[in-house]
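Novice: just need the structure, nothing else, for what follows:
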Amino acid sequence: MKFALDITRAENFPEWYQAVVAQADLAEASPVRGCMIIKPWGWGVWELVQAALDKRIKETGHENCYFPLFIPLSFIAQEAAHVEGFAKEMAVVTHHRLKAADGKLFVDPESELEEPLVVRPTSETIIGDAFRRWVASYRDLPVLINQWANVVRWEMRTRMFLRTSEFLWQEGHTAHADAEDARAETLKMLEVYRELAEDVLAMPVVVGEKPENERFPGADNTFSIEAMMQDGKALQAGTSHYLGTNFAKAQNIRFQSATGDLEFCHTTSWGVSTRLIGGVIMTHGDDDGLRLPPKIAPKQIVIVPMLREKPEDAEVLAYCEKLKSELDRLTAFSAPVRAHLDKKPARAANKRWDWVRRGAPIILEVGPRDMANDSVTLLRRDRLRDGEKIASTGMTRSALMELAPALLADIQAALFDEAKAKRDANIRTDLATFEAVAAYFGEEAEDGAGAFKGWVRAPWSRPTGAELEQVEQRLKAYKLTLRNAPLGQEPAKGKCVFTGRDAVEDILIARAY
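Specialist: As a prediction, this is how the structure comes out:
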């Protein structure tokens, strides 16, 4: 069977992913190693994700603001655990001027900064410094802010959207009078992320708490949403952290309580990034390219006129213009339908496959015969193929206007249901020992194909310290990681697969991005 992409998921999943990014026109590599140029179609997806999340962030009482890209090194050094977590990934500015000589440019050695500046890897330290000034009394709390920004983490192995040296994200930061309020905030934003992933991206996730060794540097607790990609690997799609008073003590963020005592604030931070687009690709893509959930498709319905360089082409285009105008007046998901008429001077078949690869949810083909019958030929991207044939449906223009919003909603729900069914069918719960877990995963194939392996949900006893380090080393031998312990679960039964002691809960084990 011939597909729109030159490589299939089964042949080589990593190469298939790169092919989707390129041929769906989402992004391309930049001249700077490890960075990417997000192209208009990819940016359009990100804008819709951003708008959906920004609305939810504001509805929960947070306000947007902005902090500098550069952070004084002394700020980072105040939080030892934080430095340890990010030290190997930090880009540092040490000079502020170039000098020219003999037609060459070089760093002016006399322009060394008094204090080196770290290019923002995350903003806890510089925002904590502001909180120190902003908070004096319990009356100033809680402080609830968010910023949309870019960050830099000098990654050695990069992959577009999933792990790049520079990426885009939002980071929320809050300060509270007590642990109870801060913990509630942490879980509230975790739920916002779950809703975004499942209701907007149609990407089912497992909500849970990270084990001690996977916590954000300096946090008391880290919670995550984990999504299963089509190759069985886990993707950490968002995190929310309860930081306790660790950053407050490092940066002297204190307030006078109602009783007159000076107390340290309890802080939180939480964020998601452009990695979500990578998650959408690997959750919904097929061997023809991207399949976008309609809620984040920049163009939800694309009209492709079947032109033949004949006199009736003008009539077909006029019919398509009228069709687009009528679609523009419809609403789906409480917003105007995003319709697009592709007038590019190219063969209709080429334009169709271009939109198939980009993942437009609905593609309408209109030729002279369709126009004569006041109808369209509809291709539903999530159900493009019927065996080896392209599945298309003919319908009248009036039927299209009546059905289009419901059809978009059905595509959104169908993509979620399909991904959830795949995930649920591929979480093993019957492996009672580490030996059984290791035997299930075996050795990871090096060619990118190999046998599909899902996740394992296994009982564990929450080992800590040196014992947890031993667990981590045992997992590394199979390129495995602990993902999270799902929230709201029943008390675990049986023995921990790592320690043999009575289990206290289940935890997810998987290979991951």
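
Novice: please count neighbours and contacts with C-alpha atoms only from this point.
Specialist: Noted.

Novice: how about the helices in the protein?
Specialist: 13-23, 40-59, 73-77, 80-86, 124-134, 179-195, 246-251, 275-284, 313-328, 348-358, 368-372, 397-425, 434-441, 465-476 (DSSP state H).

Novice: possible to save these as a markdown table with distance to residue 451 and mean neighbour count?
Specialist: Output for the helices of the chain, formatted as a markdown table (distance: least, C-alpha to C-alpha, whole Å; neighbours: other C-alpha atoms under 10 Å):
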| stretch | distance to residue 451 | mean neighbour count |
| --- | --- | --- |
| helix 13-23 | 11 | 20 |
| helix 40-59 | 31 | 17 |
| helix 73-77 | 43 | 17 |
| helix 80-86 | 33 | 16 |
| helix 124-134 | 41 | 18 |
| helix 179-195 | 29 | 19 |
| helix 246-251 | 44 | 20 |
| helix 275-284 | 17 | 24 |
| helix 313-328 | 44 | 17 |
| helix 348-358 | 26 | 20 |
| helix 368-372 | 46 | 16 |
| helix 397-425 | 15 | 17 |
| helix 434-441 | 9 | 16 |
| helix 465-476 | 19 | 14 |
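
Novice: center of the chain, which residue is that?
Specialist: Geometric centre of the chain, nearest residue: residue 276, 1.5 Å, by C-alpha atoms, centre = their mean.

Novice: I have a second one here; can you model it like the first so I can compare?
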Amino acid sequence: MSKEITARSQDYSKWYTDLVQKGGLADYSAVKGCMVIKPHGYAIWEAMRDILDRKFKDTGHQNAYFPLFIPKSFLSKEAAHVDGFAKECAVVTHHRLMNDPNGGGVVVDPTAKLEEELIVRPTSETIIWNTYRDWIQSYRDLPLLINQWANVVRWEMRTRLFLRTAEFLWQEGHTAHATAEEAIAETTQMLNVYGDFAEQYMAMPVIRGVKTANERFAGAIDTYCIEALMQDGKALQAGTSHFLGQNFAKAFDVQFSNKENKLEYVWATSWGVSTRLIGGLIMTHSDDQGLVLPPRIAPLQVVIVPIFKGEEQKALIDAKVNALVADLKRLGVSVKYDDSDNQRPGWKFAEYEMKGVPVRVAIGARDIENGVAEVARRDEKTKESMQLDGLADRIQALLEEIQQNLFNKAKAFRDSHITRVDTFEEFQKVLDEKTGFISAHWDGTTETEEKIKELTKATIRCIPLDNPQEEGKCVLTGKPSKERVLFARAY
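Specialist: I've put the predicted structure just below:
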């Protein structure tokens, strides 16, 4: 099966697409720009969703659901917001179809034009803040901590499975607070929830930072982000958390009576991650043989494949495997015993390697006699013989070892691809030859930021939150600068 995957060194983009399709994650849809998420891909999303949902609830948030359709007039209430999303919006203009009287099939009924067009949500700030106006009256109603699991549509012409599609799945948190300090604390708290999730579960090291004014979410005062580095040296924005100030509260007249019974506008945040995380997971860890999944996010952590001839050997193996499966499940390990007879063991090995199952166990009749099993780990593609006695505990420990190993490898790669430069010549050379993040001084102007992007296709990914102050000169203009920022080409 791995022969069907283009090598990363040959064509990274084709490797990625091959892996998504051959690994059974997603496929192209009849609707241009949209994807079909297949069961294995959706199982990964469910694992991500369940972990994040638990983390959101642990920090006091509740789930709700808001309409898919947004009145067009809502978008025009916050000027920066409509400017940011106007070109990406799908618009509903009619509410009915009819049979063509000329026999041309189904056509739009011209008499069914909507009085006001509806936007298929690109994000939900406007519809939610229109609702919050009725929910918030007093300081006693605050903070309001709401999350929504949903789909959104942003009309994309150049699409890529999981990374950029016209429709995608995500969650979006929308919170209201009595003070700016509370809202900023919420914004940074959720950024850290995302960062911890990426590192602890996805084994994907990230840099926490803040976006420049030019790269902020439309309508935000500040946008915080986590940035990851893929194996081809391109950056991926993996999650964002926005401090919205009072912009949306003022646009939708959301006020509350404070403790002195005076009216104030509330302070807002929004934050989200999407199925783009699956693309990041793939490109952080996978290889030319298929997916490599960290155990804490893998839908299936262990697969056991029997090797036998005849029913007598099969019965002997079944007894041992059933006990092992029960032990693993008691330890909270997701395990499958694949004793199906429709494929040979070698085919199964290749299939589970392609799908990224972290640990594969093979057991034959002779192994039973010797009290051992062959245990293969996907991350290093190594195998070793292990004693059957106590095997469940050893596999559990091995899963944690694999999780940490994947993070360490990804972090070592990321750290070795952060390069400090002081001249524009160095900047271009590193970008073209080494790739990765470039740490360079910038004069703080949007004009310089746009000029560097025009010349190199690199953008400022973030200003790291732990950035030290350092006097220097802008890499392009030579003007004074007080800190370095991180540039990269990105997805």
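
Novice: once they're superposed, tell me the TM-score.
Specialist: The TM-score (TM-score structural alignment, normalised by the length of structure 2) is 0.96; 488 aligned residues with a C-alpha RMSD of 1.6 Å.

Novice: wait, which of the helices of structure 1 is closest to residue 142 of structure 1?
Specialist: With distances scored as C-alpha to C-alpha, the stretch of the helices of structure 1 nearest to residue 142 of structure 1 is helix 179-195 (8.7 Å).

Novice: the helices of structure 1: which one's closest to residue 379 of structure 1?
Specialist: Among these, helix 348-358 sits nearest to residue 379 of structure 1 (C-alpha to C-alpha), with 9.2 Å.

Novice: how distant is the closest one from the center of its chain?
Specialist: Remark: helix 348-358 of structure 1 is offset 26 Å from the chain centroid, using C-alpha atoms, centre = their mean, to the nearest Å.

Novice: re the thing from before, burial of the spatially closest residue to the residue nearest to the centre of structure 1 that is not a sequence neighbour, as a residue count?
Specialist: Spatial nearest neighbour of residue 276 of structure 1, excluding adjacent residues (C-alpha to C-alpha, 6 or more residues apart in numbering): residue 237 at 6.1 Å. Around residue 237 of structure 1 there are 26 other residues, counting by other C-alpha atoms under 10 Å.

Novice: alignment lookup: residue 237 of structure 1 to structure 2.
Specialist: For residue 237 of structure 1, the aligned position in structure 2 is residue 238, judged by TM-score structural alignment.

Novice: would you confirm that that match contacts residue 277?
Specialist: Yes. Using C-alpha atoms under 8 Å, residue 238 of structure 2 makes contact with residue 277 at a distance of 6.2 Å.

Novice: return the residues in contact with residue 256 of structure 1.
Specialist: 136-138, 262-263 (C-alpha atoms under 8 Å, 6 or more residues apart in numbering).

Novice: residue 305 of structure 2 and residue 339 touch, don't they?
Specialist: Yes. In this structure, residue 305 of structure 2 is within contact of residue 339 by C-alpha under 8 Å, at 6.3 Å.

Novice: more crowded one of those two?
Specialist: residue 305 (24 against 16).

Novice: distance check, the nearest residue to that one once chain neighbours are set aside against residue 306 of structure 2.
Specialist: The shortest distance from residue 305 of structure 2 to any residue other than its chain neighbours is 4.9 Å, reached at residue 362 (C-alpha to C-alpha, 6+ apart). Computed as C-alpha to C-alpha, to the nearest Å, the residue 362 of structure 2 to residue 306 of structure 2 distance reads 6 Å.

Novice: nice, that's everything, thank you.
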